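[1] Structure here, sequence nowhere to be found:
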């Protein structure tokens, strides 16, 4: 009888243990089922957070620069200066490498009109204009026109130092995308390097065009009197006033030039 009682007691303990284990297992399964949606929600949130971080790390081309229409358009014959609209979201993938050329430079350029005469004399000036008298009256700032020929075919600075500048007033804000320079047509005189300043209003301070390191960009100019040297601005700049500041020259500061404007269409 004692053995049977012990067996019954052990059997009862085993049954109770199995019941408790079953209850615990069921509770754990229910807790896991409740946690799974939370984990899924957390995983979705984590993915969204990662995507947000990735989006924030992408530098979108929001521009003090021109927008582009890479598919071109019907030529209108009228230069159109495009003011950028801020980009608020990451642009979708572009369908081909050709479209990548839109950023961060312009696909289309048009001469402002130094050579053609569309840029008038009152739009071009230099420091100490009033001192250009006598012989220098034939070599004033408004003579700084690309491919100019004959006597008085360039701007000749009266002073040979790095404090000189040649200024262009566009009369309205435009998107400047490049600069062309030449030397004097009838003598071996030219600039070898220069920097660029710009501003949108005459009451604002001048801003230097910077390179990728944040330093004032140095543009390399000419090595002879006749060749045209092109420097594109990547990215282009929005400005009304542009200044060229000679930093180096051969014999004398002498400039013939043209500005390139960024277009949103072929014209």
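    In hand now; what should we look at? Computed from a predicted structure; not experimentally measured.

[2] make it CA atoms for all contacts and neighbour counts henceforth
    Will do.

[3] Can you show me the strands along the stretch 1-150 of the chain?
    For the stretch 1-150 of the chain, applying DSSP state E, counting those that start in this stretch gives strands covering 108-111, 124-126.

[4] which secondary structure elements does the longest one contact?
    When you say that, I think you mean strand 108-111. Packing partners of strand 108-111 (3 or more C-alpha pairs under 8 Å, 6 or more residues apart in numbering; DSSP states H and E): strand 254-263.

[5] From the chain's centroid, how far away is the strand it packs on?
    19 Å (C-alpha atoms, centre = their mean, to the nearest Å).

[6] helices and strands around it, which ones?
    Applying 3+ C-alpha pairs under 8 Å, 6+ apart, we find strand 254-263 packed against strand 108-111, strand 155-156, strand 166-182, strand 190-199.

[7] between the ones you listed, which one is nearest to residue 230?
    With C-alpha to C-alpha as the criterion, residue 230 lies closest to strand 166-182 of the helices and strands packed on strand 254-263, at 4.5 Å.

[8] Put this next to the first one:
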């Protein structure tokens, strides 16, 4: 598994103040019960969250979960993934050289771990998860699978 990134290495573009708070508390119970990254709400039709690993790593997949709050039915049911070396130009994860971005199945509840293995491992500094469908509200927890590169 790729080394966990501190909260400062997570970015969510939509609704900067809300996204910043959510990314810093991922997986930790804080006041108000937040346990996941959540998008800014109904007006945020193209949410995403990304990780900056600070150096190039090999990425093989992700493990996702919904929002870990039993009173909220909030999770991502489908998502796409993109990666980048510079944070400016992005490449979608595709299947067998297709130009169409793959849509991966997500979660069906708050706490079940869903492991998604990409068709081919790739090397990148940045990983972006782009939810395309969700239950109730776009919220998720995730881990990145892969390894560092020994130089």
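    Arrived safely, thanks for sending. Just so we're clear, the structure is a prediction, and the values are computed from it rather than from any experiment.

[9] Give me the TM-score for this pair.
    In this superposition the chains share a TM-score of 0.84, using TM-score structural alignment, normalised by the length of structure 2; 144 aligned residues with a C-alpha RMSD of 2.3 Å.

[10] Export the strands of the stretch 1-150 of structure 1 as JSON lines, with columns for mean neighbour count and distance to residue 242 of structure 1.
    JSON lines is the format used below for those (neighbours: other C-alpha atoms under 10 Å; distance: least, C-alpha to C-alpha, whole Å):
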{"stretch": "strand 108-111", "mean neighbour count": "20", "distance to residue 242 of structure 1": "15"}
{"stretch": "strand 124-126", "mean neighbour count": "20", "distance to residue 242 of structure 1": "10"}
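
[11] mind checking what residue 74 of structure 2 lines up with in structure 1?
    Structural alignment (TM-score structural alignment) places residue 74 of structure 2 against residue 189 in structure 1.

[12] Nearest residue to residue 28 of structure 2 in space, ignoring adjacent ones along the chain?
    Excluding the flanking residues, the one nearest residue 28 of structure 2 by C-alpha to C-alpha, 6 or more residues apart in numbering is residue 35, at 5.5 Å.

[13] Sticking with that neighbour, tell me its helix or strand.
    Here residue 35 of structure 2, judged by DSSP states H and E, is contained in no helix and no strand.

[14] Can you tell me the SS state at the closest residue to residue 163 of structure 1 other than its chain neighbours?
    Closest residue to residue 163 of structure 1 in three dimensions, ignoring its sequence neighbours and counting by C-alpha to C-alpha, 6+ apart: residue 245, at 7.4 Å. Under DSSP: H, G, I helix; E, B strand; the rest coil, residue 245 of structure 1 falls in the strand class.

[15] which residues of structure 2 does stretch 53-64 of structure 1 align to?
    Alignment of stretch 53-64 of structure 1 against structure 2: no match, by TM-score structural alignment.

[16] And the corresponding residue of structure 1 for residue 105 of structure 2, how far from residue 249 of structure 1?
    Alignment note (TM-score structural alignment): residue 105 of structure 2 maps to residue 220 of structure 1. Going from residue 220 of structure 1 to residue 249 of structure 1 by C-alpha to C-alpha, to the nearest Å gives 10 Å.

[17] what do the two both touch?
    192-193 (C-alpha atoms under 8 Å, 6 or more residues apart in numbering).

[18] In terms of neighbours, single out the busier of the two.
    Neighbours per residue (other C-alpha atoms under 10 Å) separate residue 220 of structure 1 from residue 249, with residue 249 holding more: 22 against 17.

[19] Hmm, residue 221 of structure 1 is touching residue 183, no?
    No. In this structure, residue 221 of structure 1 is not within contact of residue 183 by C-alpha atoms under 8 Å, at 9.1 Å.

[20] Which one's more surrounded, the two?
    residue 183 (36 against 26).

[21] I am assuming the more buried one contacts residue 256, so please confirm or correct that.
    Yes. Taking C-alpha under 8 Å as the definition, residue 183 of structure 1 is a contact partner of residue 256 at 5.9 Å.

[22] what residues are shared contacts of those two?
    Common neighbours of residue 183 of structure 1 and residue 256 (C-alpha under 8 Å, 6+ apart) are residue 154.

[23] which residues sit in contact with the residue sitting nearest the centre point of structure 2?
    Nearest residue to the geometric centre of structure 2 (C-alpha atoms, centre = their mean): residue 129, 4.0 Å. Residues near residue 129 of structure 2 by C-alpha under 8 Å, 6+ apart: 48-50, 79-82.

[24] what ranges do the helices span in the stretch 1-150 of structure 1?
    Using DSSP state H, counting those that start in this stretch, the helices of the stretch 1-150 of structure 1 run over residues 2-57, 97-100.

[25] can I get these in CSV with mean neighbour count?
    Below are the helices of the stretch 1-150 of structure 1 laid out as CSV (neighbours: other C-alpha atoms under 10 Å):
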stretch, mean neighbour count
helix 2-57, 12
helix 97-100, 12
